[in-house]
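[1] Sharing a model that was predicted from the sequence below.
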Amino acid sequence: MGILSGNPKNEPLHYGEVFGIWSFLFTSQACVAAYQTMLNHAGDGDLKELIHEAITASQEEM
């Protein structure tokens, strides 16, 4: 059923697959917003670098 079954040309996405994709995207965007808030309030340089890496990784996954 759907794109994950192996034949994505003949079958549309199942509503569960669409829900999973939208849930992942929403969660990723929420995490990026939270990380940016944390970055604005962080004082330690190493912590800022770690948060910036998390933001970059999340944006690449989206």
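    The structure has been received and is ready for your questions. Numbers count the residues shown, from 1 in each chain.

[2] For the rest of this, base every contact and every neighbour count on C-alpha atoms.
    Fine.

[3] Identify each buried residue in the strand or helix carrying residue 49, please.
    Element membership of residue 49, judged by DSSP states H and E, is helix 45-61. Within helix 45-61, the residues that qualify as buried are 48, 51-52, 54-55, 58, counting by 16 or more other Cα atoms under 10 Å.

[4] One more to weigh against that first structure:
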Amino acid sequence: MNNPSAPKKITWIIGLICGILGIIGHFAHIQILSENSFTLLLIGFVVLAIGTTVKGV
């Protein structure tokens, strides 16, 4: 198993933005965000997980 590494800054920002939009969509009623809040949160988590496991992403 690979040792975890820090993701690139852009990968971290994309994951963070997706996660924040997913949380906002869960608590606030913004139609497009509310409909896709779980998907956005999942995408943010997956992007951060891939960024820490794959070197150079």
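    On my side now, so go ahead. Note that the structure is a prediction, hence the values are computed from the model and not measured.

[5] Give me the TM-score for these two chains.
    Here the TM-score for the pair of chains, by TM-score structural alignment, normalised by the length of the second structure, is 0.50; 39 aligned residues with a Cα RMSD of 2.2 Å.

[6] Reformat the buried residues of helix 45-61 of the first structure as TSV; add distance to residue 23 of the first structure.
    Rendered in TSV, the data for those read as follows (distance: Cα to Cα, whole Å):
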residue	distance to residue 23 of the first structure
48	27
51	22
52	23
54	19
55	18
58	14
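
[7] In the helix or strand encompassing residue 23 of the first structure, which residues are buried?
    Element membership of residue 23 of the first structure [criterion: DSSP H and E] is helix 15-41. Residues of helix 15-41 of the first structure classed as buried: 28-29, 31-32, 35-36, 39 (neighbour count, 16+ other Cα under 10 Å).

[8] Just want the angle from that helix to helix 45-61.
    160 degrees (axes from the mean of the first three to the mean of the last three Cα atoms, to 10 degrees).

[9] Tell me how far helix 15-41 of the first structure lies from the chain's centre.
    5 Å (Cα atoms, centre = their mean, to the nearest Å).

[10] how would you label residue 15 of the second structure: helix, strand or coil?
    helix (DSSP: H, G, I helix; E, B strand; the rest coil).

[11] What residues does it make contact with?
    43-48 (Cα atoms under 8 Å, 6 or more residues apart in numbering).
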